[in-house]
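Mind looking at a prediction? Sequence and model below.
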Amino acid sequence: MDENLRKILSEPFGPVLSSKDAVMKIMEQRHPLLICIGDESLHKMLSYGIMPDICVYDKMVKRKSAPKEWIEEIEKAFKGKKIIKVKNLAGEITDKLIVDIKNCIKNKKGIIEVEGEEDLAALPSLANAPAGTLILYGQPDAGIVFLEVNEKGKKRAEELLEKIKKAN
């Protein structure tokens, strides 16, 4: 992936919130789906008593193992539920991950555990989720990005997915 594309992808696609009050205020609004990507975002949502409809995580935070307590919390929350496992390398989005995300969106629920890296999973989520869906993902050292799906965002995600595919 070239530096220009990497720079674009490192910028948040929506407002970044770090306080519980700000998060809870947004969560009061109705959304057709809530998609949470990343262990830190998922940990925060679970600690606030919020269970996303769709979760994508990899048991890693900033390329290191997520804290043991977070992993235990996630495993407890998902106990007895079907977990889809998929491999995905850093800087890539595999066709399998895209298909799994599409299926979860179609079913309006799902848990995807990624072996490798889930950092770019927001793009296929944005490209495929219905308008009004709320996508949450972590912005390193800043907070959680809150991205509400709209047509402009979907088009941008599709264009970026195409660029990533060409780069790989």
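Perfect, I can see it now.

For the rest of this, base every contact and every neighbour count on C-alpha atoms.
Will do.

residue ranges for the strands of the protein, please.
16-17, 34-37, 54-57, 60-61, 64-65, 84-88, 110-116, 134-139, 143-148 (DSSP state E).

Any idea which of these gets closest to Ser10?
Proximity to Ser10 (C-alpha to C-alpha) singles out strand 134-139 among those, at 8.3 Å.

Could you give me the buried positions within the closest one?
Neighbour-count burial for strand 134-139 flags Leu134, Ile135, Leu136, Tyr137, Gly138, Gln139 (criterion: 16 or more other C-alpha atoms under 10 Å).

and what of stretch 134-154?
Quick answer for stretch 134-154 (16+ other C-alpha under 10 Å): 134-139, 143-150, 153-154.

Out of the residues you listed, which comes closest to Ser125?
Ile135 (7.7 Å).

Helices along this protein, start to end?
3-10, 20-27, 39-47, 68-77, 95-107, 122-128, 151-167 (DSSP state H).

Figure out how far the first one is from the centre of its chain.
By that I understand helix 3-10. 18 Å (C-alpha atoms, centre = their mean, to the nearest Å).

Now tell me what touches it from outside.
Contact with helix 3-10 is made by Lys163, as judged by C-alpha atoms under 8 Å, 6 or more residues apart in numbering.

Alongside the first one, take a look at this:
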Amino acid sequence: MLRLPDEYRDRFKKPIGRLFPELVDALPLLAGRTVYTVGDVVTHNLLAAGGSTEIAVIDGYTMRAPCAKTPLCAHRRVQVKNPAGTLTEELVRALEDAVEHPPVLIIVDGEEDLAVIPLARLAPEGSVILYGQPGEGLVACIVTEDLKTLANDLYSQFVPV
């Protein structure tokens, strides 16, 4: 298991893609792209708007409170453990498998927030990752070589425990 040291947490609070106040503002960016989502509300809102996601990573919570908008989708379901502030090998392996064999709903026992980092490392270029930015909206990350470099740099901040 990898843990994010406290001294690096602020670095992970800044969006690593383009911030949109509402999902509707991001929809044109999604056209013709493979979409991955991280977060219950983002996933729910995308599906409610008629969109689709190849991989959805959820934990049943939003801002540490139970989420009433937990999405229901017909994807193959995989359950993993991932405590807050960590990236478990189980989560990373599930993401690897999901990228290779979509569609998949990954249900995290713990916290899914940091799944964006390994997903950005694994997702094919040209795809897009959507995740929530608490109190601000959602972030859309188009997977590029630059995003993969940033994700690798952020991933290197984690330490084994």
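Yep, that arrived. Quick caveat: nothing in here was measured; it's all calculated off a predicted structure.

just to revisit the earlier point, using TSV, lay out the buried residues of strand 134-139 of structure 1 together with distance to Glu73 of structure 1.
Listed next are the buried residues of strand 134-139 of structure 1 as TSV, based on distance: C-alpha to C-alpha, whole Å:
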residue	distance to Glu73 of structure 1
Leu134	22
Ile135	21
Leu136	18
Tyr137	18
Gly138	18
Gln139	21
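
Out of the residues you listed, which comes closest to Ala121 of structure 1?
Ala121 of structure 1 has its nearest neighbour among those in Tyr137, at 9.1 Å by C-alpha to C-alpha.

Please say which position in structure 2 that closest one maps to.
Per TM-score structural alignment, the equivalent position to Tyr137 of structure 1 in structure 2 is Tyr131.

Its match: what's its closest spatial neighbour, skipping adjacent residues?
In space, and not counting its chain neighbours, Tyr131 of structure 2 is closest to Val38: 4.9 Å by C-alpha to C-alpha, 6 or more residues apart in numbering.

Look up how far Ala65 of structure 2 lies from the one you found.
Here Val38 of structure 2 is placed at a distance of 16 Å from Ala65 of structure 2 (C-alpha to C-alpha, to the nearest Å).

And for Glu90 of structure 2?
With C-alpha to C-alpha as the criterion, Glu90 of structure 2 and Ala65 of structure 2 are 24 Å apart.

do Lys81 of structure 2 as well
18 Å.

which one of the two has more residues nearby?
Lys81 (17 against 8; other C-alpha atoms under 10 Å).

Contacts only, for the residue nearest the centre of structure 2.
Nearest to the geometric centre of structure 2 sits Val38, at 2.8 Å (C-alpha atoms, centre = their mean). Going by C-alpha under 8 Å, 6+ apart, Val38 of structure 2 touches Ala56, Val57, Ile58, Glu112, Asp113, Ala115, Val116, Ile129, Leu130, Tyr131, Gly132.

Compile those residues into a markdown table and extend it with columns for distance to Arg11 of structure 2.
Shown next, in a markdown table, are these (distance: C-alpha to C-alpha, whole Å):
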| residue | distance to Arg11 of structure 2 |
| --- | --- |
| Ala56 | 24 |
| Val57 | 22 |
| Ile58 | 22 |
| Glu112 | 17 |
| Asp113 | 14 |
| Ala115 | 15 |
| Val116 | 14 |
| Ile129 | 19 |
| Leu130 | 18 |
| Tyr131 | 16 |
| Gly132 | 16 |
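
and which of those is nearest Ala74 of structure 2?
Ala56 (11.0 Å).

Aligned to that closest one, what sits in structure 1?
Using TM-score structural alignment, Ala56 of structure 2 lines up with Cys55 in structure 1.

That match - how many residues pack around it?
Around Cys55 of structure 1 there are 24 residues (other C-alpha under 10 Å).

Kind regards, and thank you for your time.
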